[in-house]
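# sequence unknown, structure follows:
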């Protein structure tokens, strides 16, 4: 499936109110990882209550020890502060990178906004150098806008 062909699938998952938020997020992770060959780890992090840290939610890929990430630390922590997309074509060029696996070569993190507030993010690791394009950024922004529509997304974490 192309990124465009995945959009209706993402919309459908988000509207499945009979599923918990966690299950919907996991379905999104699975569909992205299964259909985009350079998406090797796909997960969601959300602000952990009133703390200045992110908490790992649903994900697919290798297990990670990074279930809590302080704001400012790593790519995810930087996005929590900057409210901006962050595309890293080669993780070895980043001083403030948290290595989850030695196989990871690149990362993209896109924030999720609800009512103008950065509540979380989608984080994707790739085992390929420089795989992410502007098309990935726009697609993942779409995914994040859809995720933001889940009614209780900000109350889960």
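Received it, and whenever you're ready, just let me know what you need. Keep in mind the model is a prediction, meaning the values are calculated, not measured.
# From here on, just use CA atoms for contacts and neighbour counts.
Will do.
# Tell me the secondary structure at the spatially most central residue of the chain.
With distances taken as C-alpha atoms, centre = their mean, the chain has residue 122 as the residue nearest its mean C-alpha position (1.2 Å). Secondary structure assignment for residue 122 (DSSP: H, G, I helix; E, B strand; the rest coil): strand.
# got another, please set it beside the one above:
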């Protein structure tokens, strides 16, 4: 399975202290976008200081205007409040969705916890309808656990 083969690569990226945290996060984005066909936009959002908002971190894919997302708004903002994974098989079915691109059909967002606190999330958009499985969720939880070690 592709996910199992990518885990050592993620661990290697995280462990490379010769690179900055942002460089390592960008490398993770590039790895996932390059190796998983249905991952068309991969990025990180992080809690913006003491504000109730998320700030865009490293990402790969089409540029986005959504560099700041208030808690509760869109899929990412909802995950910041709920502290739970959010898998959206069809973004058109979501009332509280922030459209980044008309090509996006599905989204998955997994929170990143540091010492029990939701500090950010990985956000993945797909141009394929309903592409995400439980295996995607488990793999991305693994990625977030690895990322939590360096943020």
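Sure thing, it's come through. Model, not experiment: these values are computed from the prediction.
# mind listing the helices for the second structure?
2-15, 21-35, 74-82, 134-148 (DSSP state H).
# re the thing from before, separation between the residue nearest to the centre of the first structure and residue 19 of the first structure?
Here residue 122 of the first structure is placed at a distance of 19 Å from residue 19 of the first structure (C-alpha to C-alpha, to the nearest Å).
# before we move on, what about residue 112 of the first structure?
Applying C-alpha to C-alpha to residue 112 of the first structure and residue 19 of the first structure gives a distance of 20 Å.
# These two - which one has more neighbours?
Between residue 112 of the first structure and residue 19, residue 112 has the larger neighbour count (other C-alpha atoms under 10 Å), namely 28 against 12.
# pretty sure that one contacts residue 142?
No. Assessed by C-alpha atoms under 8 Å, residue 112 of the first structure is found out of contact with residue 142, at 9.9 Å.
# rewinding a little: what's the most buried one of the helices of the second structure?
helix 74-82 (a mean of 21; mean count of other C-alpha atoms under 10 Å).
# same for that one, what does it pack against?
Counting contacts by 3 or more C-alpha pairs under 8 Å, 6 or more residues apart in numbering; DSSP states H and E, helix 74-82 of the second structure packs against strand 53-60, strand 68-70, strand 106-114, strand 117-126.
# Give me the distance between it and the centre of its chain.
12 Å (C-alpha atoms, centre = their mean, to the nearest Å).
# Report the contact partners of residue 126 of the first structure.
38-41, 104-107 (C-alpha atoms under 8 Å, 6 or more residues apart in numbering).
# now these as JSON lines including neighbour count and distance to residue 78 of the first structure?
Converted to JSON lines, the contacts of residue 126 of the first structure look like this (neighbours: other C-alpha atoms under 10 Å; distance: C-alpha to C-alpha, whole Å):
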{"residue": "38", "neighbour count": "19", "distance to residue 78 of the first structure": "23"}
{"residue": "39", "neighbour count": "24", "distance to residue 78 of the first structure": "21"}
{"residue": "40", "neighbour count": "21", "distance to residue 78 of the first structure": "21"}
{"residue": "41", "neighbour count": "23", "distance to residue 78 of the first structure": "19"}
{"residue": "104", "neighbour count": "19", "distance to residue 78 of the first structure": "18"}
{"residue": "105", "neighbour count": "19", "distance to residue 78 of the first structure": "18"}
{"residue": "106", "neighbour count": "24", "distance to residue 78 of the first structure": "16"}
{"residue": "107", "neighbour count": "27", "distance to residue 78 of the first structure": "13"}
